[in-house]
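> I would like to see how this sequence folds:
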Amino acid sequence: MAHADRLIAVRGMSVMLIAAVTGFLVRNAVAPLTLGIWVAASLLLAGWSWYSRINRPTRGAVNQTRAPIFLDAAMGTAFACLWSAMLYYCAPGLQPGTAIGLWIVVATFMCGQIVLLAALPATTFASLLITGLGASAMLLRLDHMVAAGLSTIFTGVCLAAALQLGRDFICFRTTETTLVDRQETVSLLLREYEESASDWLWQIDASRRLIQVSPRFAETFGKKPAELNGVPLLQVLAGDRWDTGNLPEALNELVGKIHRRESFSNLLVPIQIGGDLLWWELSASPRRNENGQFTGFRGVGSDVTQQQASAAKIDRLARYDVLTGLPNRLQLNEALGKAIENCTKWRTRCAFLMIDLDRFKAVNDTLGHQVGDSLLAKVAGRLHSLMDANSMCGRLGGDEFGVLIYEIEDRTTIDALAKKIIHMLSQPYQIDHHTLYIGASIGSAIGLRDGRSIELLTRSADLALYRSKDQGGGVHYGYEPSLHARAEERRVMELALRKALERGEFHLNYQPVVRATDGVIEGFEALLRWTNKDLGPVSPAKFIPIAEDTRLIGAIGEWVLRTACHQAMLWPDHVRIAVNVSAEQLFQPTFVGSVVSALSHSGLPPSRLELEVTESVFINDFGVCTATLEQLLALGVSLSLDDFGTGYSSLGYLRKTQFSTIKIDRSFVQGAARQAPESLAIIRAVVALADALGMSTTAEGAETEAEVAMICELGCKKIQGFYFGRPMPGDDATELFAQHLPGDETQILREAG
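Now for the predicted structure:
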């Protein structure tokens, strides 16, 4: 109806023109009065139709009620009937040529109706049908049979064309209306999106200048849309960097995509606004007009600065150690991988150092993890202070750290840095009113010599670190190919050691300790031995450190205590049994309970049990070892300080702990036998010190009569060595007392020795 309303003037003029032409053609075939009435009726009907459309309240509306449509159809039908009646009425008085001319006018009118009334197919159909039948009736009345038939066919064609055109017009209008509705909906959504969302729209022309700048986009830069219209997009995004031309890579990538007219999505670019660095995510696609010409880009952008900051924080958490702030194992491995690539490419060498803190476990076990964490943080700070542009450090986990040296000329670079690290980390730490002393062991490997991959190079450095730890710590060792064989031996030995107890592969030998004055046996030292079916006899120097590292020493030590106490119950009451105790055992909270259990199950009096500890337990002591030793003394157990003078000697511990015996290491005994002044002086000093503190002294390693005589001369109270007897099975030790009175076994020992 809206389309018909827009053509109302054309329709009115066509009706008046048709009426005038028709009246002129039939003027001689009808009475003037009749013709005047017909013309007046036609004009009146056309005027009424025009007037009703002009004054219709819904004129021009897309959707209208049915009443105007029915009224329009009724007037169109009435006009067609009026005209058809005139054609039929005036037919007898028409000349053949006039009739043909009149039919041409009718045909022209019908064609015009098809076009002008396409929006009203029902009205058009009724008008064409009536008009066409009137024209055919006129020709039949004039006996023009052929012309009448052709007129009827023409009418049918017009009806079919009107229906098809009306259907197409309605479909077109429906589609157009739908598109308009969609455009309005999209515009509404875009306005709501701009007002409520955090994103904004942007558009540039073919010259890459901003057009139709949205208020939100302009507000981001603190400007009005008019100020940004026509400004190059890159200039707006670059900010102060526009003048220098030093653009970040992401902006250059954006320029490249726009230059190539490529669509892009979620492109992350850094933006500078008022000195602040923001991160935007841009998406856009190229636009073209109806002729296919490029007209610019249209897209959407969003501020993802907060998300980027969160992502950076997550990335840092994934690549940095939270406790120390140093790069973690992941980042250190990435850097090591790049260093290996550079070494392969440029034929250079890099180095990787693995650092393990000595005596750190004692801090955690005694003072708690909070102090341990504080200590690790201080270690990280010291380690970081030693790094330069050619090196980086990180935490591998626990108390292990790693250092990467990107390029080295020779081993001197590694040795110099390792020496600095050991010295720096060995200095005292002040944490929560505690003065803590730890150290560092370092193993290093050189790429690509010791490994051409991250795994191989790390393993080589780890093997070198094991060697440093085996040597007592506080030293640096570089990787050697033979370490792989040692590592494999250690691995096999560890697997076998884990099953040694249940397989019954351990046994004890007992070495006598005699009184220096008369050679009477005062006790035995229990010595652990291990014989494996595959490995054969294994030296304690090899398997004891492995047992300590793998925490197997607790179970093994408990077995030694029980077995030794049971064996001692077979000996005379005056004979003691001495058992070596590892520092790891003293740090175990269940150790005192294990001693009590061994004594109670065997029935051995505590006074007959002597526990031997080395000076190394005190360097790791933060109160735990001392407290454990005090509990053992309270039970009545005796304590012996083994290998005195060879380790971390501190006379303060002799004052704090009530040792019953000080054992002089065999190295001093052998030195004194050679009349070495230093060894003689040390033995005399130890004997004097022990006498002053009310302690006894035992000299180890006496193998000859001359050594025994020298030991007695120096004043040692007890002697232990091959001269009086080698380590023997328990049954042999018991046999010494089976058939002899006390003191008679001395001669047997000398003969056996």
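> Every contact and neighbour count from this point should use C-alpha atoms.
Noted.
> which secondary structure elements does the longest helix seen in the chain contact?
As assigned by DSSP state H, the longest helix anywhere in the chain is helix 145-196. If you count contacts as 3 or more CA pairs under 8 Å, 6 or more residues apart in numbering; DSSP states H and E, helix 145-196 packs onto helix 96-116, helix 121-141, strand 199-204.
> Compare these and give me the one nearest Ala681.
Closest approach to Ala681 among these is made by strand 199-204 (87.4 Å; CA to CA).
> circling back to that earlier point, export the helices and strands packed on helix 145-196 as CSV, with columns for distance to Gly381 and mean neighbour count.
Shown next, in CSV, are those (distance: least, CA to CA, whole Å; neighbours: other CA atoms under 10 Å):
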stretch, distance to Gly381, mean neighbour count
helix 96-116, 91, 18
helix 121-141, 91, 23
strand 199-204, 44, 22
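> Next, the second sequence, to be compared with the first:
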Amino acid sequence: MRQATGLDAPDGADWARVHGHQYALLGKRTVVRASVQLMALLLVVATLWSGVDHVLLGAWGVALAFAVALAVSEDRRALTAEIAHYGAEEIRRHAVASAAKGVIWGLGMMAFAASGGADRLWIVWSVAALLMLATSVSRYSAPISSMAFSASVGIGGLLAAGIAGNWLLVTVVLFSVVFAVFGVIENARVFVASRLTEAAMHEKSETVSMLLREFEEGQADWLWQIDTRRRLKGVSPRFAYALGSDAKSVEGVAFLELISGPNWSNDEYRETLKAFADKIKRKEPFSDLLVRVALPTGQRWWELSGAPIVDDNGIFQGFRGVGSDVTEQRESSEKIAYLARYDTLTHLPNRLMLNEALGEALAYAEHWRSRCAFLMIDLDRFKAVNDSLGHLVGDEMLGQVANRLKSIVGEHELCGRLGGDEFGIVIRDLSDRRQIEELAKAVIEQLSEPYQIENQILYVGASVGSAIGPRDGKTVEEMLRNADLALYRAKDEGGGEHCEYEPSLHANAEEKRQLEFSLRSALEKNEMALHYQPVVDAHTEEVVSFEALIRWNSSEHGFVSPAKFIPLAEDTRLIVPIGTWVMQQACNEAARHWPSDVKVNINVSPEQLLEPEFASTVVRALSHSGLDPKRLEIEVTESIFLRDASVARKALEQCIALGCSVALDDFGTGYSSLGYLRKLNFTTIKVDRSFVQGAAQQSRESLAIIRAVVAMAQSLDMTTTAEGVENADEAIMVRDLGCTKIQGYHFGRPMSAEDARQVFARRAVDLKRKSA
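So this is what the prediction gives:
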């Protein structure tokens, strides 16, 4: 019932395809439907004009006209029912509009019966019944709306007949409504069945047309037929062309012998040909059977479909079918399959194939209670080769790396490329843990040998991380993750190392992940704060500057050491927004609360210097705070020259042009080169605390280094700052060695901004006392 009336879509059919057309017809016949209603209205008005109050008649006419207008609006909404969504809400609204017309007709009949028109009620009912009949049998009506209209008119008619005391009319109205409703339902059933049949025939017609069109247009399709002796008959020119011969030459020739040639004994051919021969022998129909054939034109792949032929008496007459030459598709599929599983650059198995091999190794280990292993390999210093010599040289190097790895792995080991400069080795059956150590050692040694590419001798190294299954992971994902964690450990140790997975690595990685998550919202939560450590003049011990040091007090992790979160911020590039915040806060503090002769020192990460907008960040911080550029000293380490020295140098030169000074921090502890001092106009060299502590212990090397740095700085007109001075003796020592500035716990630990202001307040009090 719901499907016939349009409340639900018929099973397996689209609602719009079945009922949408029906509702769309309403919109197309809006004028006709409205005209019928208005003609009925005029007919009733003319009939009752002489016997019913004109005001009542006019009010009823206006109400009916309004209801017709509402119905017209809903009919027009249904115009797009075949192409747009026309759901339950739209059906309900249309039914309500139809019911409104019926209610007006019913109310009119009741009003007429009560106001002196009872003797002409038959005429009004006849007109209303005519409208009911029209809406119940017309295909330009919707079932639900028709039933709503008929029921509304019928109820009004019953009440009107009752008011008039015409019981015969009551009976007629009752039966008319019942028959009208049943007529609507039956008409709807017939309509739905017709639409479903029409749709099915249309779909079958389209399918047959499409198949015939594809067959006619397909250049590789042809028909074949064999008799009871399996000899070709009725060979078409297209089939003969596929066989590489003419139709007369192959007519009557045994089909299997013709396509197998001398290759019947070849296992590769026999497997597909045997399947085809078995189908023919058992007289079974088959479809899309892939057969490898040998023809005078060469080896080809055919896709055959066929069915046995029987006469009217059921006697077997042979086989008939369709064939296609799918050689190109087959070769393309094989190429795609190869590309899906092998790396195009190195021709090694790719990540997908490595994952499959590792999964099989884990399943084998679980079944036989043995062990397997996975080694993840990453090249050291490969990025420098790519950046300096180009990707073509890098690609050639990866090819040589692949060849060396293939020469290392054994019979039960599979090596492949994971992507970039990462490779992997799967050991299917691990009999001894020393096997991993020996293989990792061989990999590191082989890949560390020099490479000769384009008349250049290049060197890279390799780091290896390994995981043993199923101990370190029972799934492929776990093994890859844990081997990767071990590889990170090997890279952190300087590269050229092999590290095995340990459970603590996962704990560290999880801690790092949680810290990163919290660090991303630390600035928004106001968890960051700046502390300031004083730098004093070596001779007067007056504060000349403060170094801004960031601190993080996390709401989830508590106080987090800068040694832990600063490297994390650099790895995730969160150091850029954090560094911008530090620059703004420190400049604001110095400009608003410090004496005009005191500088602020701000540490800048290499990641910040590589940002194209770094100089603009400095300009904004200076302009917003009003700080004199001469009071800003940017501190960098020698590591800035290891990434993109030209970009870092340009950014710092822009800052120097603004009037800022630049200090070289931790000089002598990293990749020291006097060339750095020549390329950039540094104003200060900071002597690392390790040399100061060594000199305090009378280390000859440390003393010599400090003297050399001081002498070099003086010759280049630079100042020197000794870090890590913790007592008076160390202060005297570095002063005697010639350092111009001192920084360390002896003169003050890192302090809050308020405490730093107190330092200046006390200095002001001391100056007043001296002047007094």
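> where does the TM-score land?
The TM-score (TM-score structural alignment, normalised by the length of structure 1) is 0.64; 546 aligned residues with a CA RMSD of 4.0 Å.
> I'd like the helices and strands packed on helix 145-196 of structure 1 written out as a markdown table, with distance to Gly603 of structure 1 added.
Output for these, formatted as a markdown table (distance: least, CA to CA, whole Å):
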| stretch | distance to Gly603 of structure 1 |
| --- | --- |
| helix 96-116 | 126 |
| helix 121-141 | 122 |
| strand 199-204 | 84 |
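> since we're on Tyr451 of structure 2, how many residues are nearby?
Other residues within reach of Tyr451 of structure 2, judged by other CA atoms under 10 Å, total 17.
> just Asp325 of structure 2 next, same as before
Neighbours of Asp325 of structure 2 using other CA under 10 Å come to 19.
> One more: Asp311 of structure 2?
8.
> what residues are up against the residue nearest to it when sequence neighbours are not counted?
Leaving aside its sequence neighbours, Asp311 of structure 2 sits nearest to Gln317 (CA to CA, 6 or more residues apart in numbering; 6.9 Å). Applying CA atoms under 8 Å, 6 or more residues apart in numbering to Gln317 of structure 2 gives the contacts 227-228, 308-311.
> Give the helix, strand or coil label for Gln317 of structure 2.
strand (DSSP: H, G, I helix; E, B strand; the rest coil).
> among the contacts of Gln317 of structure 2, which are in strands?
The strands, defined by DSSP state E, take in 308-310 from the contacts of Gln317 of structure 2.
> what about the strands in the stretch 551-700 of structure 2?
558-560, 599-603, 632-637, 661-667, 684-687 (DSSP state E, counting those that start in this stretch).
> Give the PyMOL command for selecting the buried subset of the ones in strands among the contacts of Gln317 of structure 2.
Entered in PyMOL, the line below selects the buried ones among those, by 16 or more other CA atoms under 10 Å:
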select buried, resi 308+309
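> out of the strands of the stretch 551-700 of structure 2, nearest to Asp432 of structure 2?
strand 558-560 (42.0 Å).
> Which stretches in the stretch 301-450 of structure 2 count as strands?
For the stretch 301-450 of structure 2, the strands defined by DSSP E, counting those that start in this stretch occupy 316-325, 372-380, 413-419, 422-427.
> average offset between the second one and structure 1?
Think strand 372-380 of structure 2. Strand 372-380 of structure 2 differs from its equivalent in structure 1 by a mean of 3.8 Å after superposition (mean CA distance after the TM-score superposition for structure 1).
> Determine how far that strand lies from the middle of the whole chain.
Distance of strand 372-380 of structure 2 from its chain centroid, counting by CA atoms, centre = their mean, to the nearest Å, is 28 Å.
> give me the number of residues near Pro606 of structure 1?
Pro606 of structure 1: 20 surrounding residues under other CA under 10 Å.
> What lines up with it in structure 2?
Using TM-score structural alignment, the equivalent of Pro606 of structure 1 in structure 2 is Pro629.
> How about Gln567 of structure 1?
Using TM-score structural alignment, Gln567 of structure 1 pairs with Glu589 in structure 2.
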